[in-house]
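> make a model of this:
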Amino acid sequence: MKRIEKEYEQGRLLQQPTQTTVGELIDMVVKSHRKDLGKTKKQVLTAIKRFDVAGYEVASLKTSDLIEFATQVAEGGHGQSARTPSTTANYMSHLSGCLRLALPVFDIPFERQIVTEAREATTLLGVTGKSKRRTRRPSLEELDAFDQPHLSGPV
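This next block holds a predicted model:
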């Protein structure tokens, strides 16, 4: 009880929850990252900021919000053509990475379980998944056509 009284006196219990949007969180993660982010990660995080989820408050995110985001990505939201389940999973992975840093790094309230539930649900729904394995092998004619430009040049 004394701990609670002490926190109340210090004003910690009266603080309003941080109202940081997903888009702002992405910017914070990019700015605070010590390692150089790869080209693909930067592009994906920039693209995520164009989706509806970027305007949602991190603290009030629900599993259904992340499932809706994944569905928008898969259906080709924002002028893109439909994306494969593996590409959608990549978007979810990058967004999940940012959300998982919200509480420990930036003190923004967020339940990590939301990400886990959303990723499980999108996999079960077929919205996200692994990349397809290639089963077809090139024919000999295709291999010959591929090698022709290399063979005709000076040796």
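> from here on, just use CA atoms for contacts and neighbour counts.
OK.
> can you map out the helices along the chain?
Assigned by DSSP state H, the helices in the chain fall at 2-9, 22-32, 39-48, 63-74, 85-106, 113-125, 140-151.
> Q19 reaches G55, doesn't it?
No - the criterion here is C-alpha atoms under 8 Å, and Q19 misses it with G55 at 10.7 Å.
> to compare against the first, here's another:
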Amino acid sequence: MASVTIDKRQKANGEFSFRCTVRVKKNGVIIHRESRTFSKKELAKTWGKIQKEAVELNSIAKQNKVITIGELLDLYFNDVDLWANTGRTKRYVIQMLRDCPLASVLSNELKSSDLVNHCKMRRAAGAGGATVYHDIAYLRSVMKIALPVFDVTANWKIFEDAVPVLIEMKLVGKSQKRTRRPTEYELERLIEALTERQNKQGSNIPFVDILNFSILTCMRIGEVCAIKWEDLNKEHKTIIVRDRKDPRKKEGNHMIVPLLAGSFELINKQEQTESRIFPYNSKSVTAGFQRVRKSLGITDLRYHDLRREGASRLFEKGYSIEEVAQVTGHRNLNILWQVYTQLFPHKLHDKFST
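A predicted model of the protein is given here:
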């Protein structure tokens, strides 16, 4: 720790001068000393304060490593404990950042202009504001733990100044609310084409059953392909969905989900060949869906939109938001209503015909 002293001295002409001395001691021994004389005490105090902070910052930099952002990302990548608990999106972003010009910047010298240039480059490559925001958010999270985990000095506080600027420049932003639902005609065509695909020799994935089950249960495809026979309660027509996705609780978030409409019957159709009810790779299911969708010329429809379709159907059937949340697994009811609901106005007529 540095110390500052100011000595008042009288010159031969009777005027006073002020000598400021900055010292650094280690184990009782002075290892650094510098001084300067001023005509006014306030000038001496100001200089002393500035020099003291500079010496202390320099001391910290010497104690801790300074490396490039790319090297810091590599440290994060190679830390088993950190990487194992990192989500798929964040992993992709970190690996992508490793190959960007930003990776060559020293971790303690990152400036707002570096972030602005990175965001402009990403925008020019076609990335949207919400996608680019992931770059900034995930980089900040890595830099924030650099010192306590890796003894690396990183200027993570620069994000406090940079983010408002990036938002004002519209280089980053929130994702647009997605409202896409498949029409009845699109679903009919998808089911017809998927039936043809699964009937081909060598195909063993029941695409149509999985598609209908995804809609009726509002499950993510990863959840559909993970549910097990041992978690099925035939008496209550429910199933346990384990480790359900939740931003606040990534593990142990098990939920009992009701198997509504024909979803229970779809399960009973499946052969019990192993522990999982739908023992298929979720990526293979999604890939098959995408190929069929593309061949039909259906645009801007993702497999995850089936989850919105299912939730919207439940609302149209008259289920309350709390009841729908029991199916979808949402803890935050606002997100359920705002993101996973897109009602067809013409369906409101059905209320008067029943």
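> quick TM-score on the pair, please.
Once the chains are laid over each other, their TM-score by TM-score structural alignment, normalised by the length of the first structure reads 0.76; 148 aligned residues with a C-alpha RMSD of 3.0 Å.
> what's the closest of the helices of the first structure to R134 of the first structure?
Counting by C-alpha to C-alpha, R134 of the first structure lies closest to helix 85-106 out of those; the figure is 13.9 Å.
> which residue is nearest the middle of the first structure?
Geometric centre of the first structure, nearest residue: L95, 2.4 Å, by C-alpha atoms, centre = their mean.
> which position in the second structure pairs with that residue?
In the second structure, L95 of the first structure lines up with L139, judged by TM-score structural alignment.
> can you pull the contacts of the residue lying closest to that match once chain neighbours are set aside?
Here the nearest residue to L139 of the second structure in space, its sequence neighbours aside, is I94; by C-alpha to C-alpha, 6 or more residues apart in numbering that works out to 7.4 Å. Applying C-alpha atoms under 8 Å, 6 or more residues apart in numbering, we find I94 of the second structure in contact with L73, D135, Y138, L139.
> just to revisit the earlier point, need the helices of the first structure in a markdown table (columns: distance to R134 of the first structure).
Shown next, in a markdown table, are the helices of the first structure (distance: least, C-alpha to C-alpha, whole Å):
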| stretch | distance to R134 of the first structure |
| --- | --- |
| helix 2-9 | 59 |
| helix 22-32 | 34 |
| helix 39-48 | 23 |
| helix 63-74 | 21 |
| helix 85-106 | 14 |
| helix 113-125 | 21 |
| helix 140-151 | 16 |
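> run through who's touching stretch 65-78 of the first structure.
Stretch 65-78 of the first structure is contacted by residues 50-53, 81-85, 88-89, 91-92, 115, 118-119, 121-122, 127-128 when judged by C-alpha under 8 Å, 6+ apart.
> distance of the residue nearest to the centre of the first structure relative to R136 of the first structure?
Separation of L95 of the first structure from R136 of the first structure (C-alpha to C-alpha, to the nearest Å): 33 Å.
> circling back: and the match of L95 of the first structure, how far from V66 of the second structure?
Distance from L139 of the second structure to V66 of the second structure, by C-alpha to C-alpha: 16 Å.
> just I210 of the second structure next, same as before
Here the criterion is C-alpha to C-alpha. By it, I210 of the second structure lies 51 Å from V66 of the second structure.
> again, but for S284 of the second structure
For S284 of the second structure, the distance to V66 of the second structure equals 44 Å [C-alpha to C-alpha].
> and if you look at V324 of the second structure?
Taken as C-alpha to C-alpha, the span from V324 of the second structure to V66 of the second structure is 51 Å.
> the two: who's more crowded?
Between V324 of the second structure and V66, counting by other C-alpha atoms under 10 Å, V324 is the more crowded of the two (22 against 18).
> could you point out which element follows whatever helix or strand the more buried one lives in?
In this assignment (DSSP states H and E), V324 of the second structure forms part of helix 321-328. Under the assignment DSSP H and E, the closest C-terminal helix or strand after helix 321-328 of the second structure is helix 333-339.
> got the contact list for that following helix?
Identification of contacts with helix 333-339 of the second structure by C-alpha under 8 Å, 6+ apart yields K177, R178, T179, R308, I321, E322, A325, H330.
> again, but for stretch 100-116 of the first structure
Taking C-alpha under 8 Å, 6+ apart as the rule, stretch 100-116 of the first structure contacts 17-18, 20, 25, 29, 58-63, 66, 96, 99.
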